[in-house]
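# Any chance you can model this:
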Amino acid sequence: MEVIIRPTERDCAVVAADIVERYVRCGATLGLATGSTPVGTYAELIARHRDQGLSFAQCRAFLLDEYVGLPREHEQSYYRTIRREFTAHVDLDDAAVASPDGTAPHPGEAAAAYDAAIAAAGGVDIQILGVGTDGHIAFNEPGSSLASRTRMKTLHPDTVRDNSRFFGGDSAAVPRHVLTQGIGTIREARHLVLLAFGESKASAVRALVEGPVAAVCPASALQLHPQATVIVDEAAAGLLEHTEYYRFAYDNKPDWQR
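Next up, the predicted model:
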């Protein structure tokens, strides 16, 4: 695992966009996350498309998750969110952006079909991730199997409460179930890039980077991945023990590895 510590959230977004750009230029399959964490990275990629001609035309994308029972037309569906925040602003064909079918009559079948679609596309080349304050990734809450596949999950009450801000502060409006890529599915991506910002994420960052690999911190599964990059700002890195080494390793990285 490579840990990159930058001064600010903006600096982190630039580093993440640099990594993603290399894959975009190869026509890669992108794994996209929603939520507030990757928005800065998406904004940076949109600017590079607009100002530098970075083209996404040869790429395709898969989303991490979707609410069960929420129509795609709903403003807070992840189908709509990723288009509003990112893909509608670049030359990525709308039909090339796939997400789990949260309205399917049989969620288990829809989940299996989604895993099959990812496999048929040759897998995800680079997966963008955020992490919850409790260490969850996608909607894999603490206790999730580290070998889990895409499936339906019940949201933790804390997650419902956190997500209520997207629903006008009304927790009752937040769906209680989601279809989410499992940790096993996520780990099959060739490169994982996890972003975390702010003091509230410091405990989760310490657990996923320096703690034991355990289902109680689903993001700790990144320790088992052959190419995982964790990009955090100073505040999110505040509880890490080995920051001096992480900084040294990044600052002295050979050019061919950047």
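# When you work out contacts or count neighbours from here on, use the C-alpha atoms and nothing else.
Fine.
# Go through the helix or strand hosting residue 45 and flag the buried ones.
If you go by DSSP states H and E, residue 45 is part of helix 39-52. By 16 or more other CA atoms under 10 Å, the buried positions in helix 39-52 come out as 39, 40, 41, 42, 43, 44, 45, 46, 48, 49.
# cool, stretch 149-158 as well?
So for stretch 149-158, counting by 16+ other CA under 10 Å, buried means 149, 150, 151, 152, 153, 154, 155.
# now do stretch 141-149
For stretch 141-149, burial by neighbour count (16+ other CA under 10 Å) applies to 141, 142, 144, 145, 146, 148, 149.
# show me the contacts for the third one.
Counting by CA atoms under 8 Å, 6 or more residues apart in numbering, residue 144 makes contact with 183, 215, 216, 218.
# 7 Å instead, please
215, 218 (CA atoms under 7 Å, 6 or more residues apart in numbering).
# what secondary structure does it sit in?
Three-state assignment for residue 144 (DSSP: H, G, I helix; E, B strand; the rest coil): coil.
# Take the buried residues of stretch 149-158 and lay them out in TSV including secondary structure.
Output for the buried residues of stretch 149-158, formatted as TSV (three-state DSSP):
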residue	secondary structure
149	coil
150	coil
151	strand
152	strand
153	strand
154	strand
155	coil
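# Just give me the longest helix of the protein.
helix 9-24 (DSSP state H).
# Roughly how far does the closest residue to residue 75 other than its chain neighbours sit from residue 228?
Using CA to CA, 6 or more residues apart in numbering and skipping residues adjacent in sequence, the residue nearest residue 75 is residue 81, 6.8 Å away. Distance of residue 81 to residue 228, computed by CA to CA, to the nearest Å: 25 Å.
# How about residue 8?
20 Å.
# Compare neighbour counts for the two and give me the winner.
residue 228 (22 against 15; other CA atoms under 10 Å).
# Let's see this one next, to set against the first:
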Amino acid sequence: MEIIIFDTQKELDAYAADLLVNTAGEKPDAVLGLATGSTPIGIYDKIVERYNEKKISFAGVTTFNLDEYVGLRQENEQSYAYYMQKHLFSHIDILAENTHLPNGMAEDIEAECARYDEMLEARPVDIQLLGLGHNGHIGFNEPDVNLSGGTHAVQLKAETREANARFFASMNEVPSYAITMGVGSILKANTILMAVRGADKAGIVKEALTGPITTNVPASLLQTHARVIVLLDREAGRMIE
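Modelled structure (predicted):
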């Protein structure tokens, strides 16, 4: 595991963006695993900058997102499909048919999860971008006695819904369920890139990276992966420096 601590968020964003852009540059048909939330926004901004500087084309790239809320249509401003269009897809030359997110409006959620896993098996992810939840979740894999290996529907913990409530008009609007890649699916990526920022994440960063491997801290399972790159700002990394 490689851990890099940055003095500024801009430096972290640029480094992460360059890793993703370089992957696509070296392999024009690369498969990128993408994430949502507040942390990746600066990374996506930097990717768009690189694209506008004509340093990269995404015409042959395929993407898979980690997760999507159940019950939100793609046009809903809080859906992750909308987020990805807003922050990345609409600004680069990626083909719409090559961008994939779980369908949170599927009539048969179990069948949708199986469909997503089939696509992931057919096109393994070259580099998977992750954030880190306050309770150690990656994707929407919440702490539990048992974790699902493949894509599955999950009931979100109260603390996860509360953390995401800032994006919604009220707590009542925050979905209670999501579809997420499983930890097993995430660990199949050739490279895992986890970006974390903020003093409020320092404790869980230490648990995830240096504590025991346990399903109670899903991110701790990343310790079993052969190639993990962790990017932290100074505040998030203050307990492991």
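# can you give me the helices for structure 2?
Secondary structure of structure 2, counting by DSSP H: helices at 9-26, 39-52, 80-87, 109-122, 158-164, 183-187, 202-210.
# could I get the ones you listed as a markdown table with distance to residue 224 of structure 2?
Shown next, in a markdown table, are the helices of structure 2 (distance: least, CA to CA, whole Å):
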| stretch | distance to residue 224 of structure 2 |
| --- | --- |
| helix 9-26 | 21 |
| helix 39-52 | 24 |
| helix 80-87 | 28 |
| helix 109-122 | 20 |
| helix 158-164 | 25 |
| helix 183-187 | 9 |
| helix 202-210 | 11 |
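# Would you check how far apart the aligned residue in structure 2 for residue 84 of structure 1 and residue 116 of structure 2 are?
In structure 2, the residue equivalent to residue 84 of structure 1 is residue 86, according to TM-score structural alignment. Separation of residue 86 of structure 2 from residue 116 of structure 2 (CA to CA): 23 Å.
# higher neighbour count, these two?
When residue 86 of structure 2 and residue 116 are compared for neighbours, residue 116 comes out ahead with 21 against 13, by other CA under 10 Å.
# got a list of what that one touches?
Residues near residue 116 of structure 2 by CA under 7 Å, 6+ apart: 102, 151.
# Would you quantify the distance from the most centrally placed residue in structure 2 to residue 9 of structure 2?
Nearest residue to the geometric centre of structure 2 (CA atoms, centre = their mean): residue 35, 2.6 Å. Counting by CA to CA, the separation of residue 35 of structure 2 from residue 9 of structure 2 is 17 Å.
# Same question for residue 115 of structure 2.
Taking CA to CA as the measure, residue 115 of structure 2 falls 36 Å from residue 9 of structure 2.
# try residue 194 of structure 2
Distance of residue 194 of structure 2 to residue 9 of structure 2, computed by CA to CA: 14 Å.
# try residue 189 of structure 2
From residue 189 of structure 2 to residue 9 of structure 2 the distance is 25 Å (CA to CA).
# Ok, residue 226 of structure 2 next?
Taking CA to CA, one finds residue 226 of structure 2 at 26 Å from residue 9 of structure 2.
# of those two, who's got more company?
Under the criterion of other CA under 10 Å, the comparison of residue 226 of structure 2 against residue 9 puts residue 9 first, with 18 against 11.
# Let me know whether the more buried one touches residue 231 as I believe.
No. Contact between residue 9 of structure 2 and residue 231 fails when scored by CA atoms under 7 Å: they sit 10.0 Å apart.
# Return the residue of structure 1 aligned against residue 45 of structure 2.
For residue 45 of structure 2, the residue aligned by TM-score structural alignment is residue 43.
# which non-adjacent residue is nearest its match?
Nearest to residue 43 of structure 1 is residue 86, by CA to CA, 6+ apart, at 7.3 Å.
# Test my guess that that neighbour contacts residue 40.
No. Counting by CA under 7 Å, residue 86 of structure 1 does not reach residue 40; the two are 10.1 Å apart.
# contacting residues around stretch 49-67 of structure 1?
24, 27-33, 48, 77-78, 90-93, 96-100, 102, 138, 175, 177-181.
# Buried only: go through the residues you listed for me.
24, 27-33, 48, 77-78, 90-92, 97-100, 102, 138, 175, 177-181.
# Where strands are concerned, which of those residues count?
29, 30, 31, 32, 97, 98, 177, 178, 179, 180 (DSSP state E).
# Dump these into a markdown table; add distance to residue 128 of structure 1 as well.
Putting those into a markdown table (distance: CA to CA, whole Å) gives the following:
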| residue | distance to residue 128 of structure 1 |
| --- | --- |
| 29 | 11 |
| 30 | 8 |
| 31 | 6 |
| 32 | 6 |
| 97 | 15 |
| 98 | 15 |
| 177 | 22 |
| 178 | 19 |
| 179 | 17 |
| 180 | 14 |
